[in-house]
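J.: Below: sequence and its predicted model.
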Amino acid sequence: MTDFIESGKRVVAIEQRELTALSDRINSAFAQACELCLACTGKVVVSGMGKSGHIGHKIAATLASTGTPAFFMHPGEANHGDLGMLAAGDVLLAISNSGESGELLSILPVIKRLKIPVIAMTNNAHSSLAKSADVVLDISVEEEACSLGLAPTTSTTVTLVMGDALAVALLDAKGFTSDDFALSHPGGSLGRKLLLNVDDVMLKGPQLPLVTPKQTISEALLEISRKGLGMTGVHDNNGTLLGIFTDGDLRRLLDARIDIHSTNVGQVMTKGSVTVQSHTLAVNALNLMEQHKINAMFVIDDNGQPVGAFNMHMLLMAGVI
């Protein structure tokens, strides 16, 4: 009977060993490949057949999302019109484990005629692809993880990691930032965390819960109930935020048996509450809330006047949490 656990561990051990060996091949050829991509005025066009093509799709996507314009071109389709995707200024990243993929080799004469530099990823430095390339990245492996030694397993993993190394090295060289990353990922949770400001999620204008210091606690409670944030701000005649009063403050007052109908909220409010400004990233505001163990927060302008408010639930609904 097959020992599934032992089989799985054997695969991991083989691939770990080959990835360790890959580190020695991040060398001068790798640096030359990075320089070619960095100098590229067009796009990095990734191409490969079969499993190399599948890995190529992922490498192209990683390059594009980390600041290096790139796309995948199927070499078979390139032979039937898709070569029109290529233009002067592009760089071709050609992936072939054997270096003898017929579909790739057949487009190389046109690539050379267009004077497009070629970076080859192959396990055979003496292959036809390697001989035609300007730079060769060695993705050779001693052993595939497949017990038959046939299915591309370790080799595809090594190719993928080489592609990741290339993308991240270019990211570092370009000074690509988290803001740049967010701009290419606006629809996902990463984009929401990196792009959303509190201005995008906060309540504004008449939706803000606000009372004056001379209003009673019971009046403040009505304002809290109407606006649904679990708190109200307390502001002076100039509109400056003096403090806040929350559901938690109320519970403490009831324990102290304070008369909520006769006591002014200014006497019991929390002064010096934690606030942010409208341009603050929502994720940074969330970190502040967690740090201070609060569930809601006011947004103030440069004059200390409240311009917005939000709570944890609103951040959750916006996808920040």
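T.: Sure, I can see it. Not measured: the values here are computed from a predicted model.

J.: rest of the way, CA atoms for contacts and neighbours
T.: Fine.

J.: All the strands of this protein, residue numbers only.
T.: Along the chain, the stretches classed as strands by DSSP state E are 44-48, 70-72, 91-95, 118-122, 135-138, 210-211, 231-235, 241-246, 270-271, 275-276, 296-300, 306-311.

J.: Now distance to M289 too, for the ones you listed, in a markdown table please.
T.: What follows is the strands of the chain, written out as a markdown table (distance: least, CA to CA, whole Å):
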| stretch | distance to M289 |
| --- | --- |
| strand 44-48 | 43 |
| strand 70-72 | 39 |
| strand 91-95 | 46 |
| strand 118-122 | 48 |
| strand 135-138 | 48 |
| strand 210-211 | 20 |
| strand 231-235 | 14 |
| strand 241-246 | 14 |
| strand 270-271 | 16 |
| strand 275-276 | 10 |
| strand 296-300 | 7 |
| strand 306-311 | 9 |
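
J.: Tabulate these (CSV), appending mean neighbour count and distance to A29.
T.: Formatted as CSV, the strands of the chain follow (neighbours: other CA atoms under 10 Å; distance: least, CA to CA, whole Å):
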stretch, mean neighbour count, distance to A29
strand 44-48, 26, 17
strand 70-72, 22, 20
strand 91-95, 27, 13
strand 118-122, 27, 10
strand 135-138, 24, 6
strand 210-211, 22, 65
strand 231-235, 26, 61
strand 241-246, 23, 61
strand 270-271, 14, 62
strand 275-276, 20, 49
strand 296-300, 23, 52
strand 306-311, 23, 53
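
J.: Which of the ones you listed sits closest to L129?
T.: For the strands of the chain, proximity to L129 was assessed by CA to CA; strand 118-122 is nearest, at 6.7 Å.

J.: next up, a second structure to put side by side with the first:
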Amino acid sequence: MAKPKPLVTKSSSPDTADSAVASALRTLDAEGSGVAAIAAALQGPLGPAFTAAFNLIHGAKGRVIVTGLGKSGHVARKIAATFASTGTPAFFVHSAEASHGDLGMITADDVIVALSWSGEQPEMKNLITYAKRFRIALIAMTAEAGSTLSKAADVALTLPRAREACPHNLAPTTSSLMLLALGDALAIALLEGRGFTSVDFSVLHPGGKLGALLKYARDLMHTGEAIPIKPLGTRMSDALVEMSSKGFGCVGIVDPHGHIVGIVTDGDLRRHMRPDLMTVPVDDVMTQNPKTISRDLLASEALEILNSSKITALIVTDARKPVGIVHLHDLLRAGVA
């Protein structure tokens, strides 16, 4: 029985690799030009329409219904997700499915944002008719000011014409990115208009990396007996026992009123190493006025302080009194770092 021939993998020639990079650069240049054209249009005729769309959504009692078909449908689904995650209640309705019962998802208090580059998708006709019948506000995002969708809309966001990145000027590439960019711009304008804060954001993003970054020091800190604390005047031998038993590599030093006034770290031990180190008071070794944080500080900000200060733990205080301690390892376990 003949042995099978080994597979031969041909590596790309330098010319082929260079051609691929050149193609990628042409694509990015074309798509970048499309986004730049939107920015220019917003400073001209698109600006008033954008403001009108903002006001319509901002004042709506209901939700934003984002709809589209094909590539525009995929973009619409993402825009709806961005609206919802930034404080504007929204969901996606497929333009074709709308005619088969999904129109029942849309109420008179809602605002419809319909995406169609040509503005002439026949599947959207019933949705337009429904919006007119029940006086539901309709915002169009299209490149054709004279299209059926644009004429039917209460507000028409007419995007500037742009060449697709596809060399045949056919595959939706630049146009899809432009629709997405304008949708993102509208979502962020609404976020800022509503004063949507990082606290609000954390409520809607409790999971994953974002959820971890939006936790607070109070969610991760160790409290009570776990906090390594000793008063002024403590001998270094006792402070070292406290430091070792609590496992944070440091011990906070408090004055008679319980206010944090210093900290002894592994680094302080190395800097003050001498034969009688264990017998001297912590007052002679501690770093005064240590960095502390409040319990309401975001975990992401705590991580920034740790990294910029090149330290591994932060004591959490309330009215200058220690109430907790956060270690770099706590942030790692929570997925912040």
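T.: The structure has been received and is ready for your questions. Quantities reported herein were computed from a predicted structural model and do not represent experimental measurements.

J.: right, so of the strands of structure 1, which gets closest to A31 of structure 1?
T.: strand 135-138 (9.7 Å).

J.: can you tell me what part of structure 2 that closest one aligns to?
T.: Here strand 135-138 of structure 1 aligns to structure 2 at residues 155-158, judged by TM-score structural alignment.

J.: Please name the residues that touch A220 of structure 1.
T.: Residues near A220 of structure 1 by CA atoms under 8 Å, 6 or more residues apart in numbering: V211, T232, F245, V265.

J.: List of residues touching the match of strand 135-138 of structure 1?
T.: With CA under 8 Å, 6+ apart as the criterion, stretch 155-158 of structure 2 contacts 46, 49-50, 52-53, 138-145, 150.

J.: ok so, going back, can you put the contacts of A220 of structure 1 in TSV and add distance to V198 of structure 1?
T.: Shown next, in TSV, are the contacts of A220 of structure 1 (distance: CA to CA, whole Å):
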residue	distance to V198 of structure 1
V211	22
T232	18
F245	21
V265	27
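
J.: What ranges does the stretch 101-250 of structure 2 have for its helices?
T.: 125-133, 148-152, 174-194, 198-204, 208-213, 217-220, 236-246 (DSSP state H, counting those that start in this stretch).

J.: Show me what counts as buried in the fifth one.
T.: In terms of neighbour count (16 or more other CA atoms under 10 Å), helix 208-213 of structure 2 has its buried residues at L210, G211, A212, L213.

J.: Which position in structure 1 pairs with the second one?
T.: Aligned against structure 1 by TM-score structural alignment, G211 of structure 2 finds its counterpart in G191.

J.: Please look at that match and A182 and confirm they touch.
T.: Yes. The pair G191 of structure 1 and A182 qualifies as a contact (CA atoms under 8 Å) at a distance of 4.6 Å.

J.: returning to that earlier point: kindly reformat the helices of the stretch 101-250 of structure 2 as a markdown table containing distance to E97 of structure 2.
T.: Converted to a markdown table, those look like this (distance: least, CA to CA, whole Å):
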| stretch | distance to E97 of structure 2 |
| --- | --- |
| helix 125-133 | 10 |
| helix 148-152 | 18 |
| helix 174-194 | 21 |
| helix 198-204 | 28 |
| helix 208-213 | 32 |
| helix 217-220 | 44 |
| helix 236-246 | 60 |
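
J.: N307 of structure 2: which of the ones you listed is closest?
T.: Taking those one by one with CA to CA, helix 208-213 is closest: 14.7 Å.

J.: Contacts for the closest one next, please.
T.: For helix 208-213 of structure 2, the surrounding residues in contact (CA under 8 Å, 6+ apart) are S202, H205, P206, L298, A299, S300, A334, G335, V336.

J.: My guess is the fifth one contacts K215. True?
T.: Yes. Counting by CA under 8 Å, A299 of structure 2 touches K215, with 5.4 Å between them.

J.: For the closest residue to T86 of structure 2 other than its chain neighbours, list the residues it contacts.
T.: Once flanking residues are discounted, T86 of structure 2 sits nearest to L191: 5.9 Å by CA to CA, 6 or more residues apart in numbering. Contacts for L191 of structure 2 (CA under 8 Å, 6+ apart) come out as T86, G87, T88.

J.: ok, now C37 of structure 1?
T.: Contacts of C37 of structure 1 by CA under 8 Å, 6+ apart are V44, T68, V91, L170.

J.: Would you mind measuring from L196 of structure 1 to S23 of structure 1?
T.: 38 Å (CA to CA, to the nearest Å).

J.: between these two, which one's more packed in?
T.: Between L196 of structure 1 and S23, counted using other CA atoms under 10 Å, the more crowded position is L196 (21 against 12).

J.: so how many other residues sit close to G228 of structure 1?
T.: That count, for G228 of structure 1 with other CA under 10 Å as the rule, works out to 14.

J.: Now do the same for it: its match in structure 2.
T.: Match for G228 of structure 1 (TM-score structural alignment): G247.

J.: Quickly note the distance from its match to V199 of structure 2.
T.: According to CA to CA, G247 of structure 2 and V199 of structure 2 sit 32 Å apart.

J.: and what of G252 of structure 2?
T.: 30 Å.

J.: Brilliant, that's me finished.
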